[in-house]
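**Q** Model the following, please.
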Amino acid sequence: MSGSTTEFSASQTPLPADAGHGSKTSFWALTLGSVGIVYGDIGTSPLYALKESLHAAAGGGHAPTRDMVFGVVSLILWALILIVTLKYVLLVMRADNEGEGGTPSLVALAQRVLGHSGSFVIVLGMVGIALFYGDAIITPAISVLSAVEGLKLVTPAFEPYVLPLSLAILIGLFAVQSHGTARVATFFGPITAFWFVVMALGGLGHLADDLSILAAFNPAYGISFLLNHGTAGLLALGAVFLAVTGAEALYADMGHFGRSPIRAAWFGLILPALALNYLGQGAMLLAHPERIENPFFLLYPSWALLPMVLLATVATVIASQAVITGTFSITQQAMQLGLLPRMRVLRTSETEKGQIYIPRVNGWLLVAVVFLVVLFKSSSALAAAYGIAVTGDMVITAVLLFVVAWKAWRWSPVLAAAIIAPFLLIELVFLSANALKLLHGGWVPLTIGAALVTAMWTWRRGSALVAEEIHRRRVPLSNFTHMAETGSVLRAPGTAMFLTGSPGDTPGALMHNVKHNHVLHARNVILHVVTEDLPRVPQADRVTVKPLSDVFTCVTVRFGFMELPDLPRALAAAGFDAGNLSYFLTRRVLVPSPETGMPVWQDRLYIAMARAATDASRYFRIPVDRAVEIGARIDI
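**A** Reported below is the predicted structural model:
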């Protein structure tokens, strides 16, 4: 019996991967919706990506040379072409799991084709999920800081207020999460689309400053820059990667908007707007290298600075909202896949399946984001911490994609390697460049990731040991049912549901009920909950009923890893009288033991996570007045 459920960002009900082939109205509505949710993160990168790359190349506050500007702009353009366009838009988005995308979906897809030999896939999934958390913590901090820092250009008098104003915006953003985002999300698409149009116009207005910047489309400039600038070139390359942060969202949100609308938005608006903005910043810096302080906001006339700061702040809040929602989603998926303990998951919308809220995760994120803002104090300082988490996640995606292409798509391993290896090589180069920033902030996502991988591995290993110990103690169900039916125990009216993680064994709650209360209900259901490696289970396959005798029945309820498990609703849909059921669960008292397979410190960590986990009754939506818990001690 496993954990919880979820989706990755989402203000839309999940759709098939090729959604958008129906009416033109729905297609363009989905396309506009994807602009707000999918592209919010990558759409805020121009605020800091080129500036930080040139700062790294030129060394602090020095003005960049012409070859630096050409080289960095060329690298950014080709990063957008190779990583986002070719890898994600055209290749990775083919790897849909029943229409869904994202790291957990890719892990489930790879594990399905590898079977029991795919343990390393789970480890890769843990690392990918952990790195996503690192990204999710840094994105709101750096995005909001970079937008609010534009106030310093309006007047230096605003400088003392940048940090407190950024903190106020972030605290307010996390404070409203419990109310859901369904209503305001309808404005995300139009506002973000307007943001991209304004970015494109700002860049276009400065192309005439030096039209030679168009030569940056020649990749030779980027390659020459890297070859001739040594360590500074590698440091700049690490900052260049900031231009493609958010690319994972294209794949992660595929189930909400469909492959075709996301692709249409990229080619029709996002890529042209980003390219024009970066080219415009580059052309302006060729003519006015002294504007390196904040080239994005200096694209606009002085009268437009304050409106642009306000618009940028709104855009970064939208980008942060998408990341926060995505964190709730990936947490739910990790719980369902058995990688994290159960946590309370609340729906914030009756109509939008992706609209969920996890109070504990929201609190942790808020504390972590505020800590980073206070610790680093500026977007430039945070930029050093940003790239490692995203590059690591992309490397993992490339490795898992190779497995899927080889095993699921039936490509030859040579063909799969020939197509995917170049992307993997590029991302490994970016990862190496970002590793140079390890002591300047790169330790943050790695520390967060290491802690989360340790927690996930401990939870998975500890849960397996608990299951083994329970299985070792239990009586086979067939033996118990025979003894119970022929023995002299009282029969109570009604139907009792006994949850179990192993349908072949007698549930502990059932044994203790008969042993101590000497009572057996008229009808007893051995209830087994299964999380499938599919995003959602069709309603027709949700519940399987297998009669064992006149008194005992085995029922299996299946949920997808992106579904919120609701046992009473599933059983009612299968014909059970939900109002007349009693649920019996085993409450385990865990005790650390040096003899059970894990170090004692890991035992204690697992026990602490288990105690903090949400009760199974609450997690499975079982009414409190119909749940009976019976204790059992287990050494671990």
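
**Q** only C-alpha atoms for contact and neighbour calcs from this point on.
**A** Will do.

**Q** Am I right that residue 505 is in contact with residue 472?
**A** No: Residue 505 lies out of contact with residue 472 (C-alpha atoms under 8 Å); the separation is 9.6 Å.

**Q** With neighbour numbers in mind, choose between these two.
**A** Using other C-alpha atoms under 10 Å as the criterion, residue 505 and residue 472 rank with residue 505 on top: 20 against 10.

**Q** Second chain to compare with the first, below:
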Amino acid sequence: MNSSGSSKDSGVTEMSSEVAPKNPEQSMEQVSEELHGKRIFRRFDSLDLESSTVPGRYGHGSKGAGLSVILNLAFQSIGIVYGDIGTSPRYVYASTFSNGIKHNDDILGVLSLIFYTLTLIPLVKYVFIVLQANDNGEGGTFALYSLICRYAKIGLIPNQQVEDQEVSNFQLELPSSRQRIASMVKAKLENSQFAKFFLLFATMLGTSMVIGDGVLTPCMSVLSAVGGIRRATSAITEDVIVWISVAILILLFMVQRLGTDKVGYSFAPIICVWFAFIGRIGLFNFIKYDPTVIKAINPQYNVQYFQRNKKEAWVSLGGTVLVITGAEALFADVGHFTVRSIQISMCSVTYPALILAYAGQAAFLCKHNHLVKDTFFESVPEPLYWPMFLVAILASIVASQAMISGTFSIVQQSLSLGCFPRVKIVHTSAKHEGQVYILEVNYLLMLACVGVTLAFRSTEKIGNAYGIAVVFVMTLTSAFLVLNMIMIWKSHILLVISYVLVIGSVELLYLSSVFYKFDQGGYLPLAFSTVLMTIMYIWNDVHRRKYFYELDNKVSLGKLKEIASDTNLCRIPGLAMFYSELVRGIPPLFKHYVENVPALHSVLVFVSIKSLPISKVPVEERFLFRRVEPIDQNVFRCVVRYGYTDVHSEHEPFEKILVERLKEFIINDLWFTRSKLSNDENDDDDLDVGFVNGEDENNDVKHVDEEKLEEELEREIEALDQALHAGIVHLIGENEVVAGKGAGIGKRFLINQAFDFLKKNWRQTENVFDIPQKRMLKVGMTYEL
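**A** This next block holds a predicted model:
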């Protein structure tokens, strides 16, 4: 780690991981026995120590899961991934033919559109292309952005370290003869500040749109399902339907804090029953009413539909696009399953059931044009109406639950980039890592859903808003994917152009259509995005300003030595942890503390919390330590690295793990010093130095050095144990940020009003990391930015 005030280069040497100490209790004699006969290979930095002991350090893939595991995951994915796209048949035809059906051939034209849209976007684009762009199994907008961050230095905060590339699943470089184009694109991104800001902006926009989708999906799903009761009785008014939907939504959000672990396995059977119902009913209607709708496979009906209706056909695409709502979930939720399992479930269950459902409804509409407003429930055979109504309600709850859980995960990822105010992430399942709950976000989503349902009251208006959110996110995903294809996959330029011309053109056509209904509800997701983007921008901007302030005012190495060696400072028993996000150097908080409190604990650890552009960091590779000079002062630097999906576990206290890793580091650091002595001895033997008369003298010197190392190890471990016995104190900066003198009115408003408001109304650091209140000390300091 190249940071001033960090430490010396220990000058240690690399050895095979088989001789690394297996635990802190391993004695130096045991290490010596393991070292005997081993050969030293090359020199490397001590911060590489932890990562070098991890098996499979340079491996970038896991072993493929067995067939039974894949099939089990494929079954489970049906309940989590396809709830949204699977419930779309309830409202697609009603939204597409908002002005009624004028010609039966229009039904064939729309069915043709539906068939090719389902085939091109969810199946070809997501299942067979986008899923391959996962980040070590994780998907979504953040996964694509993080992949790009790893291959190009586009991060706006300069906290990159060489050691980050040694994390076992960090590097994914793919050699290719098309390196020149990839290098050119990479250089353009790295050298353009505008490109860096634009990519971050696009990521934040995509995130905001997905969160907006998380608001609209429950409203659309529940309202359309409850509306099906109108077929049974005309006495049910629109007001009753709306209030029943609101009650279901409130109940759904109230049970979120319990987690989805207990009900998770019920999702897959419900959606499987749903697909069985819509598939068989679709096949029944197809055979009964008009089997000739199969000719819609001919794309000519597509062309004729546009020739016949012109502008109206283009406008109707805003309804047709609802067939692919939830397609983004195929990519976003891949982290809970595997690529192969989602491919199997999509191709064998979801895609056939949806095609049959839409074909059956088209056949029904050919004979009942006037029932287009309630196509779904009107096309259900009478004996199956009530079972279908019940399953529809359950399926809408499942679809809503999937998007709510996805929103929690997205907010968690936003925190890793410093793009969202601090919130407490609660891990609701001991079995499934991805199941998290965020109190603040849950209640904000509930209020937004209830407000949208009461304000819009119909699926047609909500559908206009829904379409914009869906297509916008898909278009952003395609843009990131193209960068991924060029820079990381190094795909042939003809393949990239083909993707843009085929998939990109379809998405841009849909995007142009949904914006036409901007004033009919389409403004809603953009309004949500504007609010969320404002919050994200304010927090991220001030977050970066604070980091650069600490970087510019960090404590120099000379100043740190001076402070640590000052005899006027009282060294009191105990271990103090100074928290900071600064990776390179000692934060100014330390100097401010010493100037006001002339006392230091016997052991000091400067803890830097850092997020890597990677989904997960193995626990074994999470902590990086380094000594800080002077060595006898027991001062250490610690960089704690998390991935954007890592959850801070409450079951394993942070301080306990840190102390265990610190002990390992002290022993391992001495082990490397011992290795250097062994290496020096081997070098002397090769040169025949002291081979005869000087051999005993050299051995005596080596024995004395080993004794000193043993004594030093015992002294440091004893000092650490005494400090732990005296107690641990967590020192956190209670930083007030104000605009500097001469700042403009915009900057003053951004920092003094907007950021201050967000900071006061969201959680503080100690609430996020579960720092014990009784052993926490806040150090006040004002940053003039």
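
**Q** Superposing both, give me the TM-score.
**A** After superposition, the two chains reach a TM-score (TM-score structural alignment, normalised by the length of the first structure) of 0.93; 616 aligned residues with a C-alpha RMSD of 2.0 Å.

**Q** So what does residue 569 of the second structure match up with in the first structure?
**A** Aligning on TM-score structural alignment places residue 569 of the second structure opposite residue 489 in the first structure.

**Q** Could I get the full set of helices for the stretch 1-150 of the second structure?
**A** According to DSSP state H, counting those that start in this stretch, the stretch 1-150 of the second structure carries its helices in the segments 28-35, 49-52, 67-81, 83-86, 92-96, 104-118, 128, 141-151.

**Q** which of those helices sits most buried?
**A** helix 83-86 (a mean of 28; mean count of other C-alpha atoms under 10 Å).

**Q** how far away is residue 430 of the first structure from residue 394 of the first structure?
**A** Counting by C-alpha to C-alpha, to the nearest Å, the gap from residue 430 of the first structure to residue 394 of the first structure is 10 Å.

**Q** How about the corresponding residue of the second structure for residue 135 of the first structure, nearest residue that isn't a chain neighbour?
**A** Using TM-score structural alignment, the equivalent of residue 135 of the first structure in the second structure is residue 213. Nearest residue to residue 213 of the second structure, sequence neighbours excluded (C-alpha to C-alpha, 6 or more residues apart in numbering): residue 469, at 6.0 Å.

**Q** Can you tell me the element the one you found falls in?
**A** For residue 469 of the second structure, the host element (DSSP states H and E) is helix 459-487.

**Q** That helix versus helix 141-151: what angle between them?
**A** Note on geometry: by axes from the mean of the first three to the mean of the last three C-alpha atoms, to 10 degrees, helix 459-487 of the second structure and helix 141-151 are set 20 degrees apart in direction.

**Q** now for helix 459-487 of the second structure, which elements pack on it?
**A** helix 92-96, helix 141-151, helix 179-191, helix 193-226, helix 311-320, helix 493-499, helix 505-514, helix 523-552 (3 or more C-alpha pairs under 8 Å, 6 or more residues apart in numbering; DSSP states H and E).

**Q** Of those, flag the one that's most buried.
**A** Highest mean neighbour count of these: helix 92-96, a mean of 25 (counted as mean count of other C-alpha under 10 Å).

**Q** can you give me how far that one is from the chain middle?
**A** Between the centre of helix 92-96 of the second structure and the centre of its chain there are 34 Å (C-alpha atoms, centre = their mean, to the nearest Å).

**Q** now that helix: which residue numbers in the first structure?
**A** The alignment of helix 92-96 of the second structure onto the first structure (TM-score structural alignment) covers residues 49-53.

**Q** mind listing the helices for the stretch 651-785 of the second structure?
**A** 654-686, 695-726, 745-748, 756-761, 765-768.

**Q** now the longest one, how far from the chain's geometric center?
**A** Distance of helix 654-686 of the second structure from its chain centroid, counting by C-alpha atoms, centre = their mean, is 35 Å.

**Q** what angle separates it from helix 695-726?
**A** If you take the same axes, to 10 degrees, helix 654-686 of the second structure sits at 180 degrees to helix 695-726.

**Q** Now helix 654-686 of the second structure: buried residues?
**A** When burial is assessed from 16 or more other C-alpha atoms under 10 Å, helix 654-686 of the second structure yields the following buried residues: 658-659, 661-679.

**Q** before we move on, what about the third one?
**A** Going by neighbour count (16+ other C-alpha under 10 Å), the buried part of helix 745-748 of the second structure is 747, 748.

**Q** show me what contacts residue 632 of the first structure?
**A** Counting by C-alpha atoms under 8 Å, 6 or more residues apart in numbering, residue 632 of the first structure touches 508, 586, 587, 588, 589.

**Q** go again using 10 Å as the cut-off
**A** By C-alpha atoms under 10 Å, 6 or more residues apart in numbering, the contact set of residue 632 of the first structure is 470, 508, 509, 512, 586, 587, 588, 589, 590.

**Q** ok, those residues in the second structure: which stay?
**A** Compared against the second structure with both residues aligned by TM-score structural alignment, their matches' C-alpha atoms under 10 Å, the contacts of residue 632 of the first structure retain 508, 509, 512, 586, 587, 588, 589, 590.

**Q** of those, buried ones?
**A** In those, the ones that pass as buried (16+ other C-alpha under 10 Å) are 508, 509, 512, 586, 587, 588, 590.

**Q** Which of the contacts of residue 632 of the first structure fall in strands?
**A** Residues of these located in strands (DSSP state E): 586, 587, 588, 589, 590.

**Q** Matching the first one against the second structure, which residue comes up?
**A** Aligning on TM-score structural alignment places residue 586 of the first structure opposite residue 733 in the second structure.

**Q** okay but its match is in contact with residue 577, surely?
**A** No: the pair residue 733 of the second structure and residue 577 fails to qualify as a contact (C-alpha atoms under 10 Å) at a distance of 11.3 Å.

**Q** Please enumerate the shared neighbours of these two.
**A** residue 777.

**Q** returning to what we had before: mind putting the helices of the stretch 651-785 of the second structure in JSON lines, distance to residue 132 of the second structure included?
**A** JSON lines is the format used below for the helices of the stretch 651-785 of the second structure (distance: least, C-alpha to C-alpha, whole Å):
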{"stretch": "helix 654-686", "distance to residue 132 of the second structure": "34"}
{"stretch": "helix 695-726", "distance to residue 132 of the second structure": "47"}
{"stretch": "helix 745-748", "distance to residue 132 of the second structure": "42"}
{"stretch": "helix 756-761", "distance to residue 132 of the second structure": "38"}
{"stretch": "helix 765-768", "distance to residue 132 of the second structure": "33"}
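
**Q** out of the ones you listed, nearest to residue 562 of the second structure?
**A** Across these, residue 562 of the second structure has its closest neighbour in helix 695-726 (21.4 Å, C-alpha to C-alpha).

**Q** List the buried residues for the closest one?
**A** For helix 695-726 of the second structure, the neighbour count (16+ other C-alpha under 10 Å) marks 698, 702, 706, 709-710, 713, 716-717, 719-724 as buried.
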